[in-house]
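K.L.:
coordinates only, no sequence provided:
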């Protein structure tokens, strides 16, 4: 690769992270919070001073909220977040006048004397700057805007060449550069991938009546239509359509878009109006066959891109962060090499099976619900109704949604590493 200028003298780090989104920033913060002696750098193609311009919002499960609290930023963003106090699930055809509710999740998940919502909707414009500012305050270095263009590993480390011509050296390179990760390809890690022929339309609406913290998931023949509550009389939408229809809708004028939106949204919250830009993102399943290579690890969407039907994509990335940070911090405390393969294998054993399992679950759910087959509809509606009538099963579903089922890294339990 031809560079514009000769590489400068390498800067030396323990961990270099390619990607300054949620996963990259929270990993940098978790590492420095766990062990201030770790030298960490984040490389990202966008400047860090535009993070507050992101108009979208994300569903953050209870376990991830506990992690953000442990990292010292939850207090800063909590007042701007919207608790999800209830969730309903319907299954109908688009032309149906009535959408019967088959499954309802109660307001709170209780443990002993404590109670907490199983998720919050957090505006990206709040969370990303909070992560960046805290990481910067703890001594994380940033190379932005810049891109990790290539890298070469050796027995003692990895040398990363940036698009600007600068070079960095680290014991470990973590690729948190998204589902189309170029670094994953450069590392020779193959993926399991298929396209669903669907796209997710993401936008924000305002409405006359309050949502009272209720989220709604409407299963329609083209795919799920999710209404997620935001602060005030506003909601975030994740609207799944066949890709050709999604492109047509996004390109249409506001009047046409709002007519189609109203058919799916309904009138229970009164008059609705568009409250932000609309964008469509192609949906597919991408699972990395390996999460690690010598001196190299994947995290977030670079390791697993799944369908948003269960709302677990970002929360899986936070699980990666909690597991990888715990493994690396403990290794560093013991004087071990954080980029050594035996250290990285601990992370892979912790996260790869869970990611594959969630990928299979979301794939099956999408295929089961994104169709207009009356026999399948009858079977799945019976199953939803059965879960709704069985407290044990419902509690299990809520725990899974909250990210609190099974053994978890310490950060996801609200503990420090």
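P.N.:
Arrived safely, thanks for sending. Note that this is a predicted model, so its numbers are computed, not measured. Numbers count the residues shown, from 1 in each chain.

K.L.:
alpha carbons only for contacts and neighbour counts from here, please
P.N.:
Fine.

K.L.:
contact partners for residue 272?
P.N.:
205-208, 262 (CA atoms under 8 Å, 6 or more residues apart in numbering).

K.L.:
before we move on, what SS does residue 37 have?
P.N.:
Residue 37 falls in the coil class when you classify it by DSSP: H, G, I helix; E, B strand; the rest coil.

K.L.:
and for residue 339?
P.N.:
Recorded secondary structure, residue 339: coil (three-state DSSP).

K.L.:
surely it and residue 324 touch.
P.N.:
No. Contact criterion CA atoms under 8 Å: residue 339 and residue 324 do not qualify, at 11.4 Å.

K.L.:
and the contacts of residue 272, which is closest to residue 410?
P.N.:
Proximity of the contacts of residue 272 to residue 410 was ranked by CA to CA; the top entry is residue 205 with 36.7 Å.

K.L.:
want to compare, so here's the second one:
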């Protein structure tokens, strides 16, 4: 049994998880109130952050928050604005894929509703900002267990180090160990699908257009990156996805071309291919005394709407605002009454998005001709109703519902 060794200081907030959500929460807290002491625990060394080959869709509201956090200029310089989005619905063997729904890409005039951004750019930018603000890092460091007391929580790491804080935040992913240790139950099920993620080069420019092709096995999303490159989120049955990821390069590119099409010319895979199992997992509660869930630890949803990371950024903006406001009023930021404000702000919105993505996936990931006729009629109807399309853009941009200050581009 490892010997317990306590860290020298009591922290106001300890965050378990040094990904996008954990890092951005630390930066938001320190910018909101520089006297807040904050630590991050992550099992991976922080100097490996630039090695992530994936890309993420950042909604306009999240980009406003990242601007307030001082990291957006660096990120924007290497990101690709989404200027347009089209939606098709067809069978894989169909020679023509009719476009049923189109969106222009502006949330407000001159502001794209989303950007595609390489993860290897965003993570180091957030890490540098956190270091500059004095966030303490325990990385590599693995959270092992924790104990909650009336006035503090003790997080014990695998090496025996004990960190004490007023509030422990679990940002440790969809398989959150701390969520399970806290006894917080989840609503969850497996879709029997996996998302293949990779990057491709293509001969012709995409002009900032994103495409979502609904195919019987699931959505096939083409998301523009800087240059003649696109990020793919390719949904298949899990057994087929595993087979495709393990296949040789010729077979993979042949299957890719069948789904991608020829409108952007010759294709070439330009990065590793990985498959991630897809399911729905929603925490029944987001808080306990001196404990809060954010990001994928609180909610894992289907990527069909591209909102997973943006939901995490909403959590960050809401929790940071609640904690900073409590500090300014001389209240205990780990008190359950304070954390309940965060839960009321975020839980309904998250459950609503979980239901929407679940229904969309079930409606579109099938080969039923009756359902296809019904959904195509609905898509065509929406395409002819500017008011509804505007509301969809507002939702995709992250501006629907009560919006925390950071997501509106305001400081806390």
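P.N.:
On my side now, so go ahead. The shown structure was predicted, so the numbers you read here are calculated from the model rather than taken from an experiment.

K.L.:
would you pull the TM-score for this pair?
P.N.:
For this chain pair, the superposition-based TM-score is 0.99 by TM-score structural alignment, normalised by the length of structure 2; 412 aligned residues with a CA RMSD of 0.8 Å.

K.L.:
sorry, back to before: which of the contacts of residue 272 of structure 1 lies closest to residue 378 of structure 1?
P.N.:
Using CA to CA, residue 262 comes nearest to residue 378 of structure 1 of the contacts of residue 272 of structure 1, at 25.7 Å.

K.L.:
just give me the neighbour total for the alignment partner in structure 2 of the closest one.
P.N.:
Here residue 262 of structure 1 is matched to residue 257 in structure 2, going by TM-score structural alignment. Here the count is done by other CA atoms under 10 Å, and residue 257 of structure 2 has 15 residues near it.

K.L.:
quick one: list the elements packing against the longest strand along structure 1.
P.N.:
Taking DSSP state E as the criterion, structure 1 has its longest strand at strand 191-207. Here strand 191-207 of structure 1 touches strand 234-242, helix 243-251, strand 272-274, strand 279-288, going by 3 or more CA pairs under 8 Å, 6 or more residues apart in numbering; DSSP states H and E.

K.L.:
so for it, what gets flagged as buried?
P.N.:
Going by neighbour count (16 or more other CA atoms under 10 Å), the buried part of strand 191-207 of structure 1 is 191, 196, 198-207.

K.L.:
angle of that strand against helix 243-251?
P.N.:
Between strand 191-207 of structure 1 and helix 243-251, the angle comes out at 40 degrees (axes from the mean of the first three to the mean of the last three CA atoms, to 10 degrees).

K.L.:
quick one: distance of the very next helix or strand once past strand 191-207 of structure 1 to the chain centre.
P.N.:
Following the chain from strand 191-207 of structure 1 toward its C-terminal end, the next helix or strand by DSSP states H and E is strand 214-220. The gap between the average C-alpha position of strand 214-220 of structure 1 and the chain average comes to 19 Å, counting by CA atoms, centre = their mean, to the nearest Å.

K.L.:
quick check: the match of residue 262 of structure 1 vs residue 269 of structure 2, distance?
P.N.:
Note on residue 257 of structure 2: its distance to residue 269 of structure 2, by CA to CA, to the nearest Å, is 11 Å.

K.L.:
which helix or strand contains the match of residue 262 of structure 1?
P.N.:
Secondary structure from DSSP H and E places residue 257 of structure 2 in helix 249-260.

K.L.:
aligned counterpart of residue 380 of structure 1 in structure 2, please.
P.N.:
The criterion is TM-score structural alignment: under it, residue 380 of structure 1 has residue 375 as its aligned partner in structure 2.

K.L.:
residue contacts, that match?
P.N.:
Neighbours of residue 375 of structure 2 in contact, by CA under 8 Å, 6+ apart: 363-364.

K.L.:
neighbours of the aligned partner of residue 180 of structure 2 in structure 1, how many?
P.N.:
With TM-score structural alignment as the matching criterion, the partner of residue 180 of structure 2 in structure 1 is residue 185. For residue 185 of structure 1, the number of neighbouring residues by other CA under 10 Å comes to 11.

K.L.:
mind telling me what element residue 185 of structure 1 is part of?
P.N.:
Residue 185 of structure 1 is part of helix 182-186 when elements are defined by DSSP H and E.

K.L.:
quick one: buried residues of that helix?
P.N.:
Here helix 182-186 of structure 1 shows 183-184 as buried, counting by 16+ other CA under 10 Å.

K.L.:
now it on structure 2. Mean distance?
P.N.:
After superposition onto structure 2, the mean distance of helix 182-186 of structure 1 to its aligned counterpart is 0.3 Å, using mean CA distance after the TM-score superposition for structure 1.

K.L.:
give me the distance between the corresponding residue of structure 1 for residue 217 of structure 2 and residue 406 of structure 1.
P.N.:
With TM-score structural alignment as the criterion, residue 217 of structure 2 lines up with residue 222 in structure 1. According to CA to CA, residue 222 of structure 1 and residue 406 of structure 1 sit 33 Å apart.

K.L.:
helix, strand or coil for residue 358 of structure 2?
P.N.:
At residue 358 of structure 2, secondary structure determined by three-state DSSP is helix.

K.L.:
just give me the match in structure 1 for it.
P.N.:
Residue 358 of structure 2 maps onto residue 363 in structure 1, with residues paired by TM-score structural alignment.

K.L.:
quick one on the thing from earlier: now for the match of residue 262 of structure 1: which residues touch it?
P.N.:
When contacts are counted by CA under 8 Å, 6+ apart, residue 257 of structure 2 touches residue 267.

K.L.:
residue range for stretch 315-331 of structure 2 in structure 1?
P.N.:
Residues 320-336 of structure 1 are the counterpart of stretch 315-331 of structure 2, counting by TM-score structural alignment.

K.L.:
measure the nearest residue to residue 191 of structure 2 once chain neighbours are set aside to residue 29 of structure 2 for me?
P.N.:
The shortest distance from residue 191 of structure 2 to any non-neighbouring residue, by CA to CA, 6 or more residues apart in numbering, is to residue 279 (5.1 Å). Taken as CA to CA, the spacing of residue 279 of structure 2 relative to residue 29 of structure 2 amounts to 31 Å.

K.L.:
please identify which of those two sits among more neighbours.
P.N.:
A direct count of neighbours by other CA under 10 Å for residue 279 of structure 2 and residue 29 places residue 29 higher, at 28 against 17.
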